[in-house]
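Chemist: here is my input, please return the structure:
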Amino acid sequence: MSYIDHMNTPCNRRSMLRKSATGFGYLALSAMLQQEQASAASQNPTASPFHTTPHAKRVIFLFMKGGPSHVDTFDYKPQLQKDDGKAVPFDKPRVQFHATGDLLASPWKFQQYGESGIHVSELFPHLAKHVDDICFLNSLHGTNPAHGGAALKLHTGSDNFIRPSMGAWVNYGLGSENNNLPGFITICPTLAHGGVKNWGSAFLPAQYQGIPLGVASQPSTKAQVKYIDNPKWSAPVQELQLKLLSDMNRQHLESVGSEAALEARIQSYELAFRMQSEMPLAQDLSEETAATLDMYGLNNEITEDFGRQCLLARRFAERGVRFIQVTHSDNYVQWDQHDGLKVGHEKNSAKVDQPIAALLTDLKQRGLLDDTLVLWGGEFGRTPVCEGKGRDGRDHNPEGFTMWMAGGGVKGGLQYGATDEYGYYAIENKMHVHDMHATMLYLLGLHHEQLTYRHAGRDFRLTDVHGKVHKEIIA
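Modeler: Below you'll find the model as predicted:
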């Protein structure tokens, strides 16, 4: 709403109050405006981005949607192999996703690798060669046995409220190292079980949300930014249009004061224009050697799709993108083998094993692994007991499961924490999802209790009121 002042010129509501208010009314309004400006300044992370010395500059998060089985991959349980078919000798969780039966041994053999001698399943023969660079977090645990809640918990720190994703928090805290690319990119994200909330910014300014390239239900060849080029107008003409639009928006901002939505929109227009030249180059794989393409498996029908995603992640990482998420989820069930465990896990691991190993090799060869934190895992693990009568499936298990980190300042060749002798419950150096978030932020130079944003009258953070940094895994 606008008003007409004594000079017959329109003014907005705030200007009218400023010009007409007197005495304590004007002082109160001024104080409110000062508080608003101070709050905005305190929420500007660029003023002091680091709370502690950073070990990593960026994160590549390899999300295995559906919940891979830890007892069949990276958490070897010889007692489970011995007691196959027996009843579990302790109480199962009070809340289960499905009814479960007796203990189920892993159908895959485990072997020790590297100087650390860590056991890895035959499902991951390529990745097994990198165990001395990997820190296996064998004591993760969460609170939700359902895909939607657990995926949201992993991505946002909350399983029942809309909160900013961890990528958005990192982008907010540190920003992008490349002004021509987003600070947070998610490649082929799933639209199920949380969907856009898993890479959204919620109440954080919109410019910190993830930029999706493609979706999980389509091949990664279609993982492109839409409308990246403008065949109708030349770059100089677009620049003039953008300047006119920006001038109009900023003139409006000057009249109304801070307006986060409009400021974010202005920044998104400017970034979109700059991306027109940088993004196509970042996604142009023709620059890569034949040996690199072969290493990632782009010449193999099985590994080609996920291999392209991993190679894009490396290309974005070396260009300064702060948080890159790569999702493996080409259909609804993916790693979620309630039945068909052997066929399903063999199919999935065959698709991702070589590309992930290639990513670690490539980052290391280029000197990027030291300051790139690679994070792998799903929303939960699987039960060491069978589901149903077929004895070829496992139920969801948030009580104890495995994720792993590599590079970025973590100790390689380490198994941190442990589940019980069957792999049901985390029992040693337990690491909650909140703890994993806190540790990840710490490695980036951000303290989870200091990275806050004030919204709706309270301070929010990725770890809410929880979280512990597990410094034992830091090199």
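
Chemist: contacts and neighbour counts: CA atoms only from here.
Modeler: OK.

Chemist: which ones are touching Gly114?
Modeler: Lys129, His130, Val131, Asp132, Gly413 (CA atoms under 8 Å, 6 or more residues apart in numbering).

Chemist: tell me the SS of the third one?
Modeler: Applying DSSP: H, G, I helix; E, B strand; the rest coil to Val131 yields a three-state assignment of helix.

Chemist: now do the contacts for it.
Modeler: Neighbours of Val131 in contact, by CA under 8 Å, 6+ apart: Tyr113, Gly114, Ser116, Ile118, Gly412, Gly413.

Chemist: now list the buried members of the residues you listed.
Modeler: Taking 16 or more other CA atoms under 10 Å as the criterion, what is buried in those is Tyr113, Ile118, Gly412, Gly413.

Chemist: which element, helix or strand, includes the third one?
Modeler: Take DSSP states H and E as the rule and Gly412 turns out to sit in neither a helix nor a strand.

Chemist: shouldn't it be in contact with Asp132?
Modeler: Yes: at 5.0 Å, Gly412 counts as touching Asp132 under the criterion of CA atoms under 8 Å.

Chemist: of the buried ones among the contacts of Val131, which pair is most distant in space?
Modeler: Distance extremes for the buried ones among the contacts of Val131: the farthest pair is Tyr113 and Gly412 at 12.7 Å, using CA to CA.

Chemist: how about the nearest residue to Gly393 once chain neighbours are set aside, secondary structure?
Modeler: Distances taken as CA to CA, 6 or more residues apart in numbering put Asp339 closest to Gly393, at 3.8 Å, once the chain neighbours are dropped. Classification of Asp339 using three-state DSSP returns coil.

Chemist: compare with the first, here's sequence two:
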Amino acid sequence: MSVEILKSALNMNRRTFLSRASIGVGSLALGSLLVPDLFSGKPDEDQLPAGVSHFAPKAKRVIYLFQSGAPSQLELFDHKPLLRKMHGQELPASIRMGQRLTGMTAFQKSFPLIGSFADFAQHGQSGAWLGELLPFTSKVVDDICIIRSMHTEAINHDPAVTFFQTGNQQPGRPSMGSWLSYGLGSENKNLPAFCVLLSRGQGDIQPLASRIWGNGFLDSIHQGVQLRSGHEPVLYLQNPDGTDSLSRRKMLDHLATLNHMQEEEFGDPEITARISQYEMAYRMQTSVPEVTDFSDEPESSFKLYGADSMQPGTFAANCLLARRLSERGVRFVQLYHMGWDAHTDLPGTTRRFAKNVDQASAALIQDLKNRGMLDETLVIWGGEFGRTNYCQGTYKPDDYGRDHHPRCFTIWMAGGGIKPGITYGETDEFGYNIIKDPVHVHDFQATILHLFGYDHEKLIFKHQGRRYRLTDVSGHVVKGILA
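Modeler: Next up is the predicted model:
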């Protein structure tokens, strides 16, 4: 390998290389044995340019309504009359089959079944069963696809959320929004491709780390940008006191000149990403206040999404903001609604949170549909795992809980190439195991990438000598839910 090829592969010039190697020709021989991209991540040689997909996409954007803490599918989506008939009886060992349990129920000597406190009914032309706690969702049931056969290996909140968002239970991988930003690029140069909104209810709030919307080993331009409620939606975006826009523009121009000199010297791609971030932040000084200002929304919007939509930071307000961001070309909008964890007071927690999210979730579907956007906007609703069919701890009629259940749970999807008005997958009569059409987390992720025109096995990034992808080493497209 020549010196010229080696210096290009290592992203440094001859002077820098020799000064750092400091042992002359011997280090050149050693360097010729190194993996060419060992010191810097780089796209795979076959990777298409940003914005160019492997095949025709059906979706252009995502709004992901993540219900952090894991809502109980047995109260909302998965109707199991047998649990009411066998209320208080022991879960048969043949059904549990020695499944791994959390530390909260692993030492229980008894696993009494508990039926749903909520009544179920069929809705729409599809006849889908929904719990009474979702009256607004029941009105759009023919527009959504209910998947009752989700499953995951993760059994605790942090690894389970991380798995859904990044494809791995261990931190450090790029989030799904970052992967799509990397693959698709941006539709609007004045807004990030990936935005994050947080809301929380009352109760046991499981914390969320910002790394779950991080860029991992992808360029930092692909990380999620969190928009907060209040007068400063993005921290440190506005000019400091005493600095006007003209002064800021001159400062950024001079800083860009210095950064370009550094980039030419060292060839570090992160320098180019940092220049792009500075420029994006400058443009966002105008675009963010415009998109977060609801004064141009008609009264009908607030009526549709509910009274909470007029209170910044609520789930309803974030749903309305998500639609506004999507209208302006943001590729991936991630909403996290925290607080669903119900180890105790399951009836109270589930009632409160269903009421918090039901109207706004259904309104988002209706709003996108009315605006002609639903066909190209993928909407996702669901948590990191489900809830057990047995009681955690001692049962009390008004104060009991369900533990984590990764073996089967429910999410729903709509728009963006998803077949509407269907229920996919089936669990057993105990609501404990999947008996038809299982959907793993990696299958879910592979399907999302497929809807955007990407083969999940080919959307890859080479880092430290390995080709990484969102679905790691598994995953299949769930063709049965595709329109």
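
Chemist: picking that back up, aligned to the residue nearest to Gly393 of the first structure, what sits in the second structure?
Modeler: Taking TM-score structural alignment, Asp339 of the first structure has Thr344 as its aligned residue in the second structure.

Chemist: what do we get in the second structure for His448 of the first structure?
Modeler: Superposed on the second structure with TM-score structural alignment, His448 of the first structure falls opposite His456.

Chemist: from memory that match sits against Asp443, does it?
Modeler: No: if you go by CA under 8 Å, His456 of the second structure and Asp443 don't touch, sitting 9.7 Å apart.

Chemist: ok, those two, which is more surrounded?
Modeler: The residue with more neighbours, out of His456 of the second structure and Asp443, is His456; 25 against 20, by other CA atoms under 10 Å.

Chemist: ok, for the more buried one, nearest residue in space, not its chain neighbours?
Modeler: Residue nearest to His456 of the second structure in three dimensions, not counting chain neighbours: Ala446, with 5.4 Å by CA to CA, 6+ apart.

Chemist: so how far is Met166 of the first structure from the equivalent of that neighbour over in the first structure?
Modeler: Using TM-score structural alignment, the partner of Ala446 of the second structure in the first structure is Ala438. According to CA to CA, to the nearest Å, Ala438 of the first structure stands 10 Å off from Met166 of the first structure.

Chemist: looking at these two, which one has more neighbours?
Modeler: Counted by other CA under 10 Å, Ala438 of the first structure and Met166 do not tie: Met166 has more neighbours, with 28 against 22.

Chemist: counterpart of that one over in the second structure?
Modeler: Residue pairing (TM-score structural alignment): Met166 of the first structure is matched to Met176 of the second structure.

Chemist: tell me where the first structure has helices.
Modeler: 13-20, 23-42, 78-82, 147-156, 166-174, 235-256, 260-282, 290-295, 304-318, 341-365, 433-443 (DSSP state H).

Chemist: how about these, which one is nearest Ser69 of the first structure?
Modeler: Nearest to Ser69 of the first structure, of all the helices of the first structure, is helix 341-365, at 8.3 Å by CA to CA.

Chemist: buried stuff in the closest one?
Modeler: For helix 341-365 of the first structure, burial by neighbour count (16+ other CA under 10 Å) applies to 341, 344-345, 348-364.

Chemist: quick one on the thing from earlier: can I get the contacts of Gly114 of the first structure in a markdown table with distance to Lys86 of the first structure?
Modeler: Below are the contacts of Gly114 of the first structure laid out as a markdown table (distance: CA to CA, whole Å):
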| residue | distance to Lys86 of the first structure |
| --- | --- |
| Lys129 | 34 |
| His130 | 34 |
| Val131 | 32 |
| Asp132 | 35 |
| Gly413 | 33 |
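
Chemist: ok, those vs Gln238 of the first structure, which is closest?
Modeler: Among the contacts of Gly114 of the first structure, and counting by CA to CA, the member closest to Gln238 of the first structure is His130, at 47.5 Å.

Chemist: tell me which residue of the second structure matches up with the closest one.
Modeler: His130 of the first structure maps onto Val140 of the second structure when the alignment is built from TM-score structural alignment.
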